[in-house]
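# I'll drop the sequence and a predicted model, then ask my questions.
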Amino acid sequence: MPGNNTDSIPLWPLLLYAGLVSILLVVILTLSYILGQHHRDRATGKPYEGGIEQTGSARIRFSAQFYLVAMLFVVFDVEAVFIMLWALGFYELGWRGYIGVAVFIGQLTVVLVYEWGIGALNIGANAKKILKVHMMKQLQNK
């Protein structure tokens, strides 16, 4: 097939690079093992963070609501990247780009209002329930 030069691209530079990286990896890990400290103190295996001693298990159950809010954060964070990329090409895109991003932001706003309305963003205690219980206790005390 005329114009197809993919057969003439040498493969040896890629193999040489992969071989050098592999050798360097083995050398670094071996030196780290040989020269590193080997001690078995009592506190060596204990997790330590910020000067706080470990209490209880690290296996804490989180509400599914927490993961929903985390996913929504990631989704809106990715959308922010798209908007920043649009801002970089603002002058080249002109009015068509501006209208496109305005529609995009409008859709994001509608989705955010919807999620807020159905309570998808509430991960804490329900403030209305707490207020209702508090008011009932006050009425019972009178």
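Thanks, I have the structure now. Numbers count the residues shown, from 1 in each chain.

# contacts, neighbours, all on C-alpha from now
Will do.

# what about the biggest helix by length in the chain, distance to the chain center?
If you go by DSSP state H, the chain has its longest helix at helix 90-117. In terms of C-alpha atoms, centre = their mean, to the nearest Å, the centre of helix 90-117 is set 23 Å apart from its chain centre.

# list the buried ones in that helix?
Buried residues in helix 90-117, counting neighbours by 16 or more other C-alpha atoms under 10 Å, are found at 97, 101.

# so what secondary structure elements neighbour that helix?
With contacts defined as 3 or more C-alpha pairs under 8 Å, 6 or more residues apart in numbering; DSSP states H and E, helix 90-117 has these neighbours: helix 64-88.

# the structure to be compared is supplied as follows:
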Amino acid sequence: MVDLSQYLPILIFLGIALLLSGAFVALPILVSRLTGADKPNAEKLSEYECGFPAFEDSRSQYDVRFYLVAILFIVFDLEAAFLYPWAVSVFDLGWTAWISMMIFIGELALGLVYAWKMGALDWE
């Protein structure tokens, strides 16, 4: 038979976590209703990020180039994330690690050249 008393601290922790997360959601809503901060008007519903009304519908489709640039940024940002730990420990790892990283950088350079030639980095 399994002793369920071992799970009591976990259940207490989960109960406190649920209580606190519920409080973090419910208390601001309750306070805004009590203080009158939830009453919308023209000033509260106006644009606040750029300071002027939008020229067109905010649900219009974005150009696919935004996504291409984002994906290319993520790929080359991950390259930097792999290079830093490798650079710290390259002398301990030996020639095999150096050669494999050069192959990795070469593949990424070929990918960059390919993206450049295909026009993924051109902006009109």
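Sure, I can see it. What you see is a predicted model, and the numbers here were worked out from it, not measured in a lab.

# what's the TM-score once they're superposed?
Superposed pair, TM-score by TM-score structural alignment, normalised by the length of the second structure: 0.76. Supporting alignment: 118 aligned residues with a C-alpha RMSD of 2.5 Å.

# now the residue nearest to the spatial centre of the second structure: how far from Y67 of the second structure?
Taking C-alpha atoms, centre = their mean, the centroid of the second structure lies closest to I74, which sits 10.5 Å from it. According to C-alpha to C-alpha, to the nearest Å, I74 of the second structure and Y67 of the second structure sit 11 Å apart.

# what's the answer for F24 of the second structure, then?
As judged by C-alpha to C-alpha, F24 of the second structure and Y67 of the second structure stand 34 Å apart.

# over to L14 of the second structure?
Counting by C-alpha to C-alpha, the gap from L14 of the second structure to Y67 of the second structure is 39 Å.

# and for F76 of the second structure?
Taken as C-alpha to C-alpha, the span from F76 of the second structure to Y67 of the second structure is 14 Å.

# who has more neighbours out of the two?
Between F76 of the second structure and Y67, counted using other C-alpha atoms under 10 Å, the more crowded position is F76 (15 against 11).

# for the aligned residue in the second structure for V75 of the first structure, what are its contacts?
V75 of the first structure maps onto V75 of the second structure when the alignment is built from TM-score structural alignment. With contacts defined as C-alpha atoms under 8 Å, 6 or more residues apart in numbering, V75 of the second structure has no neighbours.

# and for K128 of the first structure?
If you count contacts by C-alpha under 8 Å, 6+ apart, K128 of the first structure has none.

# element containing it?
Under DSSP states H and E, the secondary-structure element containing K128 of the first structure is helix 127-141.

# what about that helix, distance to the chain center?
Centroid separation for helix 127-141 of the first structure versus its chain: 38 Å, with C-alpha atoms, centre = their mean.
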